[in-house]
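1. I would like to see how this sequence folds:
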Amino acid sequence: MTATEVFLTHRNLLFTVAYEMLGSAADAEDVLQETWLRWAEVDLDGVQNQRAYLVRIATRQALVRLRTLGRRRESYVGPWLPEPLLTTPDVAEDVELADSVSMAMLLVLETLAPTERAVFVLREVFDLPYGEIAEAVGKNQAAVRQIAHRARAHVAARRPHGVVSPAESRDALAAFQRAVETGDLQRLLDVLAPEVVLLTDGGGVARAALAPITGAAGVAEVLGRLAGAASLRSAQVNGHPALTVHLGRELDTVIAVHLENGLITGLYAVRNPEKLARMTSETALSRQA
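-> Model (predicted):
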């Protein structure tokens, strides 16, 4: 195969690696562009494992960008949320992939240092051998194993708990949608966990709360304002059922949720228009070439 054919064969994998490391589709696309420019200069005859070579390039480019993004996010206006993706049905079918790209999980990954995040993603999500990961992050295998252990413990202590079936998610989301659309406060309180947290990302561009809203009563009060003012539609976002909020014909907000024991414990509302570009067409994600 030509360099272009090899790159296109692995494109979805490389995008998924970059997106999981960055939480931004726009930045992941930039990483892919940089990866392609470097790949196009490689003598393919000297590459034994093309997949590993491409992942190494993409990981290194993502690490450079991740360190820059970390500084930018320190000055971000209000809560920062990952860029939501309208995903293809097969993403939801791959339970591990869907879990790794969920809004809740991507926020956990944000708490890792850049190298820890890269090692965790490559090992736990993509199951790469330690040797390949070591080459990708520029560390020896012993160091990578230690980093992986530390990152795994860090994520385990913070990751969302409980496995929720797609059917349970759809049922809870449908009940939530009906409650919001009708403005039925009691019905809304019935689907929200007492300790529910609402994060709204407006990026200083769209109106949004500048701090997390906690507690069912406070969250219900905010959501109750949507009744009659907007239309809600179901969508598959980051491999999970979610809602999109439309004002007229315009997409205004993407709302992702996290469920535990049949109740909504986390609501992630992305309103920053710069983050809604990937909601117009489906994005293919993959853990395989």
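2. make it CA atoms for all contacts and neighbour counts henceforth
-> Will do.
3. in the protein, which spans are helices?
-> 3-22, 25-39, 50-74, 89-93, 95-100, 103-109, 114-120, 130-137, 141-158, 166-182, 185-191, 216-224 (DSSP state H).
4. so which of those helices comes closest to Val197?
-> Nearest to Val197, of all the helices of the chain, is helix 216-224, at 7.4 Å by C-alpha to C-alpha.
5. before we go on, could you also do this sequence so I can check it against the first one:
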Amino acid sequence: MASQAEKAETFHKLHQSGTFVIPNPWDIGSARMLEAWGFKALATTSAGFAFTLGKPDGDNVVSREQTLANFGALAAATDLPVSADLQGCFGRDPKVVAETIRLAGDAGLCGGSVEDAVGDILDLGVAKERVAAAVEAARAMKFPFTVTARAENFLWGRKDLADTIARLQAFQEAGADVLFAPGLASEADIASVVKSVDRPVNVLIGPSTNPLTVADMARLGVRRLSVGSGLYLAAMGGFQHAAKALLEKGTVEYGAVMPYAQLQGLFSGK
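-> I've put the predicted structure just below:
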């Protein structure tokens, strides 16, 4: 098993070597499946994890302790670097942000995100201080912990591209390693963000987010692509369809099914 420092170095280098996809597992099994299929890094999904507990997604709905225990177990189960979806870092105070980043490092993670929304979009000055605190905590580690700073405007219905870019530029000044504005839907907006900063940009992709392909994103200069809760929602979509067919029609309609033997072999190391 690769050490945390080795994983962190690998993760850092991935951001310098072109465009890559960082899918979002929600538990150990899904993480190991994605590793087996050839992905190079993983990112957690706060929504996917919350839903497995029967809870809604949202800041502090699932405790920091529960979150880091899940994410740490996931990271320990794979040789791939894992970055954590830490939402608002479980508090508004920059000191809480720094503590959350330190705890994420202690849990075995190679990176983590800090959002500029905690209950609402934060004042830019406060948001920048929070990113700076996250970066300071990351730089104190003995390996390159990757800090992703997120501008949440588009997820909160504030489709203000100029303000989003200003926020990402401020987070860049604060030292963030990766910049992320989830919810960007058009090629023009994505291109504007990439051209406005000098750090690797992460873009959220999916059928309800934007229609662009990985090749399109590479052409635009995007370095990292994630799917958020998309894979979990896809799995639950199949589950819902099959369950409702049984209940309402009395039929077995499983759709695409992974063979039992394939999963048995994967998890038994065969």
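6. So after superposing, what's the score?
-> Taking TM-score structural alignment, normalised by the length of the second structure as the basis, the two superposed chains have a TM-score of 0.29; 132 aligned residues with a C-alpha RMSD of 5.9 Å.
7. about what we covered before: tabulate the helices of the first structure (TSV), appending mean neighbour count.
-> TSV is the format used below for the helices of the first structure (neighbours: other C-alpha atoms under 10 Å):
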stretch	mean neighbour count
helix 3-22	21
helix 25-39	18
helix 50-74	18
helix 89-93	17
helix 95-100	18
helix 103-109	21
helix 114-120	24
helix 130-137	20
helix 141-158	16
helix 166-182	18
helix 185-191	17
helix 216-224	18
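8. could you redo those as a markdown table and give each row distance to Ala242 of the first structure?
-> Output for the helices of the first structure, formatted as a markdown table (distance: least, C-alpha to C-alpha, whole Å):
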| stretch | distance to Ala242 of the first structure |
| --- | --- |
| helix 3-22 | 19 |
| helix 25-39 | 18 |
| helix 50-74 | 25 |
| helix 89-93 | 12 |
| helix 95-100 | 13 |
| helix 103-109 | 11 |
| helix 114-120 | 26 |
| helix 130-137 | 33 |
| helix 141-158 | 22 |
| helix 166-182 | 7 |
| helix 185-191 | 15 |
| helix 216-224 | 15 |
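9. Indicate which one of the ones you listed is closest to Leu199 of the first structure.
-> Closest to Leu199 of the first structure of the helices of the first structure, according to C-alpha to C-alpha: helix 216-224, at 9.8 Å.
10. what sits against Ala217 of the first structure?
-> Contact partners of Ala217 of the first structure, counting by C-alpha atoms under 8 Å, 6 or more residues apart in numbering, are Leu189.
11. Ok, Ala220 of the first structure next?
-> Neighbouring residues of Ala220 of the first structure by C-alpha under 8 Å, 6+ apart: Leu185, Leu188, Leu189.
12. Could you measure from the second one over to Gln177 of the first structure?
-> Meaning Leu188 of the first structure. In this view, Leu188 of the first structure and Gln177 of the first structure are 9 Å apart by C-alpha to C-alpha, to the nearest Å.
13. Surely Val131 of the second structure is in a helix?
-> Yes: under DSSP: H, G, I helix; E, B strand; the rest coil, Val131 of the second structure sits within a helix.
14. if I look at it, how far off is Gly111 of the second structure?
-> As for Val131 of the second structure, its distance to Gly111 of the second structure is 13 Å (criterion: C-alpha to C-alpha).
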